[in-house]
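Chemist: The sequence and its predicted three-dimensional model are supplied below.
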Amino acid sequence: MSPESSDLYPTTRPAAVSEAVDRAGLDALLLTPGPDLRYVTGYDALPLERLTCLVVPASGEPFLMVPRLELPAAEHSPASRLGVEFVAWDETDDPYAEVARRLGPVARVGLADRMWALQSLRFRAVMPEAEQVLAGSVLRELRMRKSPAEKAALAEAGAAIDAVHNLVPQLLKAGRTEREVGKDIAEAIIDAGHARVDFVIVGSGPNGASPHSELTDRVIRPGEPVVVDIGGVMPSGYCSDSTRTYCVGEPPADFTAYYEVLKRAQEAACAHVRPGVSCESVDAAAREVIAEAGYGEYFIHRTGHGIGLETHEEPYIVAGNTEEMRPGFAFSVEPGIYLPGRHGARIEDIVVCGEAAGERVNNTTRDLVVVD
């Protein structure tokens, strides 16, 4: 069952954010369209040159600056339940000056991490004395720990992308191009319940050795491994992301050997997840298996990234990140082995840290799937 919008975007969230702003020593957060604004309000606002901005002061009531022509969309969004004042502005108004006037003198403000430069510079012009910092530093603690409703949204997204992977063996055929297969996968992502496609990677043969390979007109040949990394955005706003590796016909012997290593590495990292372990130790759990088998130099990226309203967000599962896992952390576990010019493999699941262990939201087989 899909999580309710009222659970995903609770009316208590603006107050929680205001408290976080105060703890961070900021005077206000300024959130323009993007994941931060949607997290706080549920409003998936269009990114336009006209300013839409949620202003969350450390003290005082938040308000949403919105172009008058976008007011109906804002009023029909979950933001309408929050009791936040909507301040509609007309074409001849200066909304930046109005934000500055309402806030009064400020020393430090947090700007949405994805705010356009043209907007941040306009805010600097009307608040020249204010230090600008990233809002992400304030919101990270809230956004990293997923609520039960957010975990349900990620589980729904995981089930939807699993349904697509279950179809992939029917689409992968020798003689088809990566682009042809990718087009069919994109259609399946929408059919599975996503609101939009985020990405489709179909890396065949040597293209599978490039983790972010783009779709090409390369023809898939018999005996070639194919890395299929796909994801989309659900109507809830929450993202899916899962990778499986397939082989069209009998796989090469050297590929089969390192695929089994990869499978053990992915399992080791998933089994290591629990509260209190460091993010970098999850990366190390996968990396050690691969390195001991002699493939360490071919694992060329971090083990994972956080996921939620963004496909890539905190926490990052990488060496150097000593932050401890806490219940509610959601992230990918996706080790890979890539042999340049030959082939590659990756296995990726989204994992949520529970009270005692990690819980996968992706459940299709992790065995190598050989298709005719």
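Modeler: Cool, got the structure. These figures come from a predicted structure and were not determined experimentally. Residues are numbered from 1 along each chain as shown.

Chemist: can we go C-alpha only for contacts and neighbour counts from here?
Modeler: Noted.

Chemist: where do the helices sit along this structure?
Modeler: Remark: helices assigned in the chain by DSSP state H are 5-8, 13-23, 35-41, 71-75, 95-103, 117-126, 136-144, 148-171, 178-191, 253-272, 279-292.

Chemist: And the fourth one, what does it pack against?
Modeler: Same thing as helix 71-75. Helices and strands touching helix 71-75, by 3 or more CA pairs under 8 Å, 6 or more residues apart in numbering; DSSP states H and E: there are none.

Chemist: can you check the fifth one too?
Modeler: Contact here means 3+ CA pairs under 8 Å, 6+ apart; on that basis helix 95-103 packs against helix 117-126.

Chemist: ok now the helix it packs on, how far from the chain's centre?
Modeler: Chain-centre distance of helix 117-126: 27 Å, with CA atoms, centre = their mean, to the nearest Å.

Chemist: do the same with stretch 157-172
Modeler: Distance, centroid of stretch 157-172 to centroid of chain: 19 Å (CA atoms, centre = their mean).

Chemist: what's it in contact with?
Modeler: Residues outside stretch 157-172 that contact it (CA atoms under 8 Å, 6 or more residues apart in numbering): 181, 184-185, 188-189, 192-194, 230-234, 238-242, 244, 246, 248, 350, 361-364, 369, 371.

Chemist: Next one: the nearest residue to His305 once chain neighbours are set aside relative to Thr322, how far apart?
Modeler: Counting by CA to CA, 6 or more residues apart in numbering, Tyr316 is the residue found nearest to His305 once chain neighbours are left out, at 4.4 Å. From Tyr316 across to Thr322, the span is 10 Å (CA to CA, to the nearest Å).

Chemist: any shared contact partners between the two?
Modeler: Joint contacts of Tyr316 and Thr322 (CA under 8 Å, 6+ apart) are Cys279.

Chemist: Please pick out the residue of this protein most distant from its centre.
Modeler: Within the chain, Thr92 marks the point farthest from the mean C-alpha position, 37.1 Å out by CA atoms, centre = their mean.

Chemist: got the contact list for it?
Modeler: Taking CA under 8 Å, 6+ apart, one finds nothing in contact with Thr92.

Chemist: Tell me who's in contact with the residue nearest to Gly249 when sequence neighbours are not counted.
Modeler: Leaving out its chain neighbours, the residue that sits closest to Gly249 by CA to CA, 6+ apart is Gly223, at 4.7 Å. Gly223 makes contacts with Cys247, Val248, Gly249, Glu250, Pro251, Pro252, as judged by CA under 8 Å, 6+ apart.

Chemist: and here's the other structure:
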Amino acid sequence: MDQGRSKRVMDNLRQMGLSQALFCDPLSIWYLTGYYTEPLERFLALYLSPSGSVLFANRLFPDATGAADRLVTFDDTEDPIPLVAANCDPNSELGVDKDLAARWLVPLMDSKAASGFRLASKAVDDARSIKDDREQGLMRQASLTNDLAMSWLASQVREGATELSIAEGLLGEYRSLGAQDHSFPPIVSYGAHAADPHHEPDQTPLAKGDMVLFDAGCKQDWYCSDMTRTFFTAEPTAHQLEVYDTVRRANEAAEKIVRPGVTFAQIDLTARKVIEDAGFGPYFTHRLGHQIGLTDHEPGDVSATHDEPVRPGQCFSIEPGIYLPNDMGVRIEDLVIVTENGCEVLNHYTHEPVVLDA
């Protein structure tokens, strides 16, 4: 059990008026204990209270001895809910996380294991949001790998190559660079396909002159990266350059104001104003970004409705875009880590327009 991390979570629970909680997210359990397994349909949970931690794990799982103060095991013929209930304080509310499935939560509520139940995901989400020095180093390394992978993606662009063929080759490149997996399915979009921010790569072949959008990220040593770049395959038109330059300016304006005390909403609105002033406001159709860490999208978005100030150690994306239906789409995305007096941009791949020799 990581005592520093568990203390932060317990402090957060106390601020919520809770003294006990049950967490089922396998990555949150790893974050707190260093133990990871994917439970699939089986039950896995970590109980935290002032008296210590209890890990509930099926005996089929890898040995979890030492991961928590106490280990409670069970097999496929046993109901884990009575075991959990026996360890809870029935006179206090129990915090639960968003990963506790209803098929476990409802019987737990029926068992009267606690005086009430409250969603408490924020207690661990908030702790995970602030990256320590080691985590920041891992985030930097994952983004460095992603910068190198973006160069590989650009080198694959040639007339006739399909979106899907490039996307399917990326995992091998990531692994050759030291990463273990994608952090999300890569997006490869040609031409008007990029007007769909979440286009799924298909068998469309590249035609000379198509713009190309790559949105990709790897998972390396548990931590995720995420970056988007948009390329040209012929000399860009004035219209294409106008759209591209607007997105680039929006990205850089937002990154420039990131510092402790500035709100997530202010960061979003700074980028959005650049795009609106250029006349493309209706075509920026999503929030500016999202937090990232053990998963690609973590709670706490960069949006016009998120009024919390950013804090040192938080890592999130800055990804403005303009999406013109049946025409084109441009997105430029970096990750930033908030520092004591500004931010560190983790991606170093150029923002300048690049024309690929396709």
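Modeler: Received it, and whenever you're ready, just let me know what you need. Just so it is clear, the structure is predicted and the values come from calculations on it, not from any experiment.

Chemist: before we move on, the earlier item: counterpart of the residue farthest from the centre of structure 1 in structure 2?
Modeler: Using TM-score structural alignment, the equivalent of Thr92 of structure 1 in structure 2 is Thr77.

Chemist: Can you get me a residue count around the residue nearest to His305 of structure 1?
Modeler: 22 (other CA atoms under 10 Å).

Chemist: Kindly report the same for the one 10 residues further on.
Modeler: With neighbours defined by other CA under 10 Å, the count for Arg326 of structure 1 comes to 22.

Chemist: and the gap between it and Thr12 of structure 1?
Modeler: Applying CA to CA to Arg326 of structure 1 and Thr12 of structure 1 gives a distance of 22 Å.

Chemist: now swap in Arg244 of structure 1 and tell me
Modeler: Distance from Arg244 of structure 1 to Thr12 of structure 1, by CA to CA: 39 Å.

Chemist: Can you pull up the most central residue in structure 1?
Modeler: In structure 1, the residue lying closest to the centroid (CA atoms, centre = their mean) is Thr311, at 1.6 Å.

Chemist: Surely it touches Ser242?
Modeler: No. With contacts counted by CA atoms under 8 Å, Thr311 of structure 1 stays clear of Ser242, the gap being 10.8 Å.

Chemist: From Glu180 of structure 1, how far off is the aligned residue in structure 1 for Asp210 of structure 2?
Modeler: Counting by TM-score structural alignment, Asp210 of structure 2 corresponds to Glu224 in structure 1. According to CA to CA, Glu224 of structure 1 stands 16 Å off from Glu180 of structure 1.

Chemist: Over to Pro148 of structure 1?
Modeler: The gap separating Pro148 of structure 1 from Glu180 of structure 1 is 38 Å, by CA to CA.

Chemist: Which one's more surrounded, these two?
Modeler: Taking other CA under 10 Å, Pro148 of structure 1 and Glu180 do not tie; Glu180 has more neighbours (17 against 13).

Chemist: The more buried one: what's it in contact with?
Modeler: Glu180 of structure 1 neighbours (CA under 8 Å, 6+ apart): Asp217.

Chemist: Can you find the partner of it in structure 2?
Modeler: In structure 2, the residue paired with Glu180 of structure 1 is Ser165, using TM-score structural alignment.

Chemist: Next one: the residue lying closest to Thr339 of structure 2 once chain neighbours are set aside relative to Gly261 of structure 2, how far apart?
Modeler: Excluding the flanking residues, the one nearest Thr339 of structure 2 by CA to CA, 6+ apart is Pro312, at 4.9 Å. Pro312 of structure 2 sits at a distance of 9 Å from Gly261 of structure 2 (criterion: CA to CA).

Chemist: Equivalent analysis for Val9 of structure 2, please.
Modeler: Here Val9 of structure 2 is placed at a distance of 22 Å from Gly261 of structure 2 (CA to CA).

Chemist: which one of the two has more residues nearby?
Modeler: Val9 (24 against 13).

Chemist: Now do that one against Asp2 of structure 2, distance only.
Modeler: For Val9 of structure 2 relative to Asp2 of structure 2 (CA to CA), the value is 11 Å.

Chemist: Ala179 of structure 2 now?
Modeler: Distance of Ala179 of structure 2 to Asp2 of structure 2, given as CA to CA: 25 Å.

Chemist: Which one of those two is surrounded by more residues?
Modeler: Comparing Ala179 of structure 2 with Asp2 by other CA under 10 Å, the one with more neighbours is Ala179, at 24 against 13.

Chemist: That one pairs with which position in structure 1?
Modeler: Ala179 of structure 2 maps onto His194 of structure 1 when the alignment is built from TM-score structural alignment.

Chemist: what number of residues lie near the nearest residue to its match once chain neighbours are set aside?
Modeler: In this structure, His194 of structure 1 finds its nearest non-sequential neighbour in Met234, 4.3 Å apart by CA to CA, 6+ apart. As a burial measure, Met234 of structure 1 scores 25 neighbours (other CA under 10 Å).

Chemist: quick one: what's aligned to the residue nearest to the centre of structure 1 in structure 2?
Modeler: Counting by TM-score structural alignment, Thr311 of structure 1 lines up with Asp296 in structure 2.

Chemist: I figured its match was touching Met227, is that so?
Modeler: No. Here Asp296 of structure 2 does not reach Met227: they are 10.8 Å apart, not a contact under CA under 8 Å.

Chemist: Nothing else from me, thank you.
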